[in-house]
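Novice: Got a sequence here, can you build the structure:
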Amino acid sequence: MTASELWWKGPSFLCETADRWPARLGFLKNFDKSEDRRTKCVVKNTQVKTMDEDCRLQSSRFSTSKKLLRITGYVLRFVANLKRRSGHEHQKTSSASSVPPLDPSEVKTAEVFWIKQAQSEFEPERQQLITRRENSSQIKLKDSSIRRLSPFIDEDGIIRVGGRMQRSDLPFEAKHPALLPKRHDVTRLIVGQTHKDGDHEMGVEHTVSQLRQQFWIVAARETVKRAIRTCPECVRRRSPPVVQKMGSKLQCHVQPTYPAFKHITVDFAGPFETRQGRGKTRQNRYLCLFYCLHTKAIHLEMAYGLDTDSFLRAFMRFIARRGKPSHVTSDNATNFVGADREIRRLLRQLEEDEIQDKTAHLYIKWQFIPPGAPHFNGGCEAMVKFAKTALRKTLQSADLTDEELQTAFCRAEALLNTRPITVVSSDPSDDPPLTSAS
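Specialist: From the prediction side, this is the model:
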């Protein structure tokens, strides 16, 4: 390129006058073919994009028929507006924030559209019905599952069921329901919406009866059964409650050599309000229940408070009468029975470390269950319920003193300890049932 005279000086005709220049078409002929020349190429790329079926409105993408009809109604309204604009028919349009709701006619148009889509499975029957209507001939539907229904096509192009109810006062849709296939997505949505409108309480026959007021589904009972069987809400309602798996029994439950009240659990109940005399403030008293894990016997003591000292005094009275236990299980200090705010405040005063420290010289192993887990002490919780039931029926609304309340506790203890812990035999020759007091 650097040795080319044409590059540095240009063509020789440029030094002459313009009238002696060669013609424009012969300009390229004067170039040497051996010289380097660049050719400019123009490439046009055309991309053809086909519309996929998945981009269209599909009934399989919807969960309810109401949503399907509503969205279809808005789409059909949009298409109608485009047609009016293309035909130079100007119409005042509202802003996107104030779109008017659908009227019943638009919903009905959307319903007719989807019924026709569902009835596309009956296209051979539709062609035969159209031919029979045009030729006024008696062409029978051959090899069709709907021929016994005497179908016909109404003015909207919907295949409807015939029958003998033309002269009845029923609505037209009830006399001649629209025909629907059994496995179409539109049919699934309609059946599901009818089942949902009945609050998932209608059975198969009731659902079929409601559907027949407007639609005739081929193999309707099979379709309705499938819809009810796969309904998530019905599956949840039919599911049986989960049965809690019981843990292994404690050692004290399976060892027959332990004496009574050797392994115990402790729990509180109350409060029980008692009078203290004329002019004195009423006081709250509490039930302290000791439950034997081996013999299922109980011992009731009256505690004068929920502080540590009151509980320890009740515990010492228990030891004096029943003997010293070796293992004690109780609720966590912040998890005793009680709903009152005052009870919860007093319960927090029970110090676990102080109780363990003051009972260490008795060689008692004390164990507290985890907070928020009363099922760890389920046997004692059940006895608390039975004791409160017995006291409620005995005391009712009586106004008691401390002495009378202690007497009521003793009577409830005697009553609960006489309950049978074995099966009562119907044979008179058998021994009496075993009780905690025997």
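Novice: can we go C-alpha only for contacts and neighbour counts from here?
Specialist: Will do.
Novice: Check what contacts stretch 372-381 and list those residues.
Specialist: With contact meaning CA atoms under 8 Å, 6 or more residues apart in numbering, stretch 372-381 is reached by 265-267, 289-291, 293, 329-331, 335, 369-370.
Novice: how does it look with 7 Å?
Specialist: The contact list for stretch 372-381, computed with CA atoms under 7 Å, 6 or more residues apart in numbering, reads Thr265, Val266, Asp267, Tyr291, Asn335, Ile369.
Novice: for stretch 58-67, same thing?
Specialist: Identification of contacts with stretch 58-67 by CA under 7 Å, 6+ apart yields Leu68, Asp185, Val186, Leu189, Ile190, Gln193.
Novice: In TSV: those, plus secondary structure.
Specialist: Listed next are those as TSV, based on DSSP: H, G, I helix; E, B strand; the rest coil:
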residue	secondary structure
Leu68	helix
Asp185	helix
Val186	helix
Leu189	helix
Ile190	helix
Gln193	helix
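Novice: Pull the most distant pair out of the residues you listed.
Specialist: Asp185 and Gln193 (12.3 Å; CA to CA).
Novice: Strands of the stretch 301-438 of the chain, start to end?
Specialist: Applying DSSP state E, counting those that start in this stretch to the stretch 301-438 of the chain gives strands spanning 327-330, 365-368.
Novice: rewinding a little: closest to Thr257 among the contacts of stretch 58-67?
Specialist: When the contacts of stretch 58-67 are compared against Thr257 (criterion: CA to CA), the nearest one is Gln193, at 65.8 Å.
Novice: Check the offset of the helix or strand where Trp7 lies from the chain's centre.
Specialist: Using DSSP states H and E, Trp7 sits in helix 5-9. Counting by CA atoms, centre = their mean, to the nearest Å, helix 5-9 is centred 87 Å from the centre of its parent chain.
Novice: Of the strands of the stretch 301-438 of the chain, which stretch is the most buried?
Specialist: Counting by mean count of other CA atoms under 10 Å, strand 327-330 has the highest mean neighbour count of the strands of the stretch 301-438 of the chain, with a mean of 20.
Novice: Touching it from outside, list them.
Specialist: Applying CA under 7 Å, 6+ apart, the contact partners of strand 327-330 are Lys262, His263, Ile264, Thr265, Val266, Asp267, Ile364, Lys365, Trp366, Gln367, Phe368, Ile369.
Novice: try stretch 358-365
Specialist: Pro325, Ser326, His327, Val328.
Novice: Could you also give me the structure for this next sequence, so I can compare it with the first?
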Amino acid sequence: MTSCGRSRAIITTAELAAPVLALKFRRATSILVASSRKTNPADLASRGLISAQDIPPLWFKGPDFLCLSDDQWPQEFSPQPSEKDDQEVRSKFHQSQVHACTRIVGEGFENLEMAVQSRIESGGLNNVEALHELICEAQLEAFREEFNELQSNKTVSKSSRLNQLSPFLDTFGIIRARGRIGLAEVGYDQKHPIILCPKSPLTILIVEQRHVDHHHPGVNHLMGILRQTYWILRGQELVKKVRLGCRKCQIQVARPANQEMADLPQERLAIGRPPFFHTSVDFFGPLEVLVLRNKIEKRNFVNTRGQPQSMYSDNGTNFVGANNLFVELESKKPEKIKSVRWKFQVPGAPHWGGIHESLVRSAKTAMANVLDQEQSARRHLRDYELRTI
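Specialist: As a prediction, this is how the structure comes out:
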């Protein structure tokens, strides 16, 4: 516990035992609130002290007036200023501190809730008042000339970027767009949205908050949500920028990397070769055919289309067995059996046979209608009819 926390605990105990000490504590707190930073030890924590050697004695001993008698203490701070004084303070705050506040919103806070909560704690405002105050500061930073013209009951100049929006000041001093839906049965914010600059840090925080609260919508969807309350100049560009910087949106819209395709095999680029000189084979089915006695026309691939030089297939047991049979026959009768090079795909990689896999799909699609018509007529194709198809 810090020294401030220990003092607070001690005074709380003293308040129950000695009301006099509690009264003096409240008075000292009120004086410290109104004092300058040089005499208030609570401000030392926000000055960026580098080491313990930089801590002045004020942090350990407190202000000097605590060692004096009560009648020599400074004048106590009044927590209830008059309405005129309050307006003057707010006016000076808007004009002189706007740069610092805008910088704090952009650099010191990660989201809009933190910025609003900080203003609530420092200014004693509720959520709506704190947000309106931040908006006023951001507008005054971006539209100072327009604000002064509207405050003087004048229209903005024709060269202003707000001219087409017919801006006006509401009761809180916020610049709003007049629009043409004043008679619509919608909320006041939707009738007259708040005008914001896209470069303002506060505007970026507002867009980011709406983007996260509505589960990362698209550009047009998010623009519709924002325009129910705000009119952001060049808002679509800002929304796109926020979505591009969102890690979750980057993952959702990410595209797989495009790999450079390798060269085609030499067999597929051969010129002047007969059909089926290089053959890729695969099985599909089963298909039901009608086999009649003594009418089976036995043919094989070699007799019909000639012997291929190379065969490509997967590692099916029937293909591996056929290759073993060719090797065995060639070793027994090399003068009669022509060699056939059988090249197998890599196991577990069906995409290597993409050329025959795509043709199998095309053949299935073309044969589906014919076979369905024949089966609907309760008729099966004969073997030679299936070969013709």
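Novice: Kindly provide the TM-score of these chains.
Specialist: The TM-score (TM-score structural alignment, normalised by the length of structure 2) is 0.52; 276 aligned residues with a CA RMSD of 5.1 Å.
Novice: Identify, from the contacts of stretch 358-365 of structure 1, the entry nearest to Thr389 of structure 1.
Specialist: Among the contacts of stretch 358-365 of structure 1, and counting by CA to CA, the member closest to Thr389 of structure 1 is Val328, at 24.8 Å.
Novice: Per the alignment, that closest one pairs with which residue of structure 2?
Specialist: In structure 2, Val328 of structure 1 lines up with Met311, judged by TM-score structural alignment.
Novice: quick one: its match and Ser280 of structure 2, what's the gap?
Specialist: In this view, Met311 of structure 2 and Ser280 of structure 2 are 6 Å apart by CA to CA, to the nearest Å.
Novice: need the contacts of strand 327-330 of structure 1 in JSON lines with distance to Pro256 of structure 1, can you?
Specialist: Converted to JSON lines, these look like this (distance: CA to CA, whole Å):
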{"residue": "Lys262", "distance to Pro256 of structure 1": "12"}
{"residue": "His263", "distance to Pro256 of structure 1": "12"}
{"residue": "Ile264", "distance to Pro256 of structure 1": "15"}
{"residue": "Thr265", "distance to Pro256 of structure 1": "18"}
{"residue": "Val266", "distance to Pro256 of structure 1": "21"}
{"residue": "Asp267", "distance to Pro256 of structure 1": "24"}
{"residue": "Ile364", "distance to Pro256 of structure 1": "20"}
{"residue": "Lys365", "distance to Pro256 of structure 1": "20"}
{"residue": "Trp366", "distance to Pro256 of structure 1": "22"}
{"residue": "Gln367", "distance to Pro256 of structure 1": "22"}
{"residue": "Phe368", "distance to Pro256 of structure 1": "24"}
{"residue": "Ile369", "distance to Pro256 of structure 1": "24"}
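Novice: can you count the residues close to the closest residue to Pro167 of structure 2 other than its chain neighbours?
Specialist: Using CA to CA, 6 or more residues apart in numbering and skipping residues adjacent in sequence, the residue nearest Pro167 of structure 2 is Ala177, 4.6 Å away. For Ala177 of structure 2, the neighbour count with other CA atoms under 10 Å is 22.
Novice: my guess is Ala177 of structure 2 contacts Ile195, does it?
Specialist: Yes: when contacts are counted by CA atoms under 7 Å, Ala177 of structure 2 is listed as touching Ile195 (6.4 Å).
Novice: just the strands in the stretch 151-300 of structure 2 please.
Specialist: 167-169, 175-177, 194-196, 230-232, 278-280, 289-290.
Novice: re the thing from before, residues contacting the residue nearest to Pro167 of structure 2?
Specialist: Ala177 of structure 2 sits next to Leu165, Ser166, Pro167, Phe168, His192, Pro193, Ile194, Ile195 when contact means CA under 7 Å, 6+ apart.
Novice: What lines up with Ile55 of structure 2 in structure 1?
Specialist: Aligned partner of Ile55 of structure 2 by TM-score structural alignment: Gln47.
Novice: wait, I meant Leu23 of structure 2
Specialist: With TM-score structural alignment as the criterion, Leu23 of structure 2 has no equivalent in structure 1.
Novice: Could you pull out the buried residues of the host helix or strand of Leu23 of structure 2?
Specialist: Assigned by DSSP H and E, Leu23 of structure 2 belongs to helix 19-34. For helix 19-34 of structure 2, the neighbour count (16 or more other CA atoms under 10 Å) marks Leu21, Ala22, Phe25, Arg27, Ala28, Ser30, Ile31, Leu32 as buried.
Novice: longest helix anywhere in structure 2?
Specialist: When structure 2 is parsed with DSSP state H, its longest helix is helix 354-376.
Novice: Buried ones in that helix, by neighbour count?
Specialist: Neighbour counts over helix 354-376 of structure 2 (16+ other CA under 10 Å) mark His356, Glu357, Val360, Leu371 as buried.
Novice: Using TSV, lay out these together with distance to Ala377 of structure 2.
Specialist: Below are those laid out as TSV (distance: CA to CA, whole Å):
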residue	distance to Ala377 of structure 2
His356	31
Glu357	30
Val360	25
Leu371	10
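Novice: Which one of those is nearest to Glu288 of structure 2?
Specialist: Nearest member of these to Glu288 of structure 2, counting by CA to CA, is Leu371, at 9.4 Å.
Novice: Tell me the residue in structure 1 aligned with that closest one.
Specialist: Checking TM-score structural alignment: Leu371 of structure 2 goes with Leu395.
Novice: got it, and Ser358 of structure 2?
Specialist: So Ser358 of structure 2 corresponds to Ala382, using TM-score structural alignment.
Novice: gap between its match and Phe172 of structure 1?
Specialist: 64 Å.
Novice: And Lys385 of structure 1, by the same measure?
Specialist: Lys385 of structure 1 is 64 Å from Phe172 of structure 1, where distance means CA to CA.
Novice: Do a quick rundown of the helices in the stretch 51-200 of structure 1.
Specialist: Secondary structure of the stretch 51-200 of structure 1 (DSSP state H, counting those that start in this stretch): helices at 65-86, 104-118, 123-135, 172-175, 185-197.
Novice: Would you mind reformatting those helices (as a markdown table) and adding columns for distance to Met165 of structure 1 and mean neighbour count while you're at it?
Specialist: A markdown table is the format used below for these (distance: least, CA to CA, whole Å; neighbours: other CA atoms under 10 Å):
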| stretch | distance to Met165 of structure 1 | mean neighbour count |
| --- | --- | --- |
| helix 65-86 | 28 | 16 |
| helix 104-118 | 22 | 17 |
| helix 123-135 | 20 | 14 |
| helix 172-175 | 6 | 16 |
| helix 185-197 | 24 | 20 |
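Novice: Make a markdown table out of the ones you listed and add distance to His206 of structure 1.
Specialist: Formatted as a markdown table, the helices of the stretch 51-200 of structure 1 follow (distance: least, CA to CA, whole Å):
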| stretch | distance to His206 of structure 1 |
| --- | --- |
| helix 65-86 | 19 |
| helix 104-118 | 23 |
| helix 123-135 | 30 |
| helix 172-175 | 15 |
| helix 185-197 | 9 |
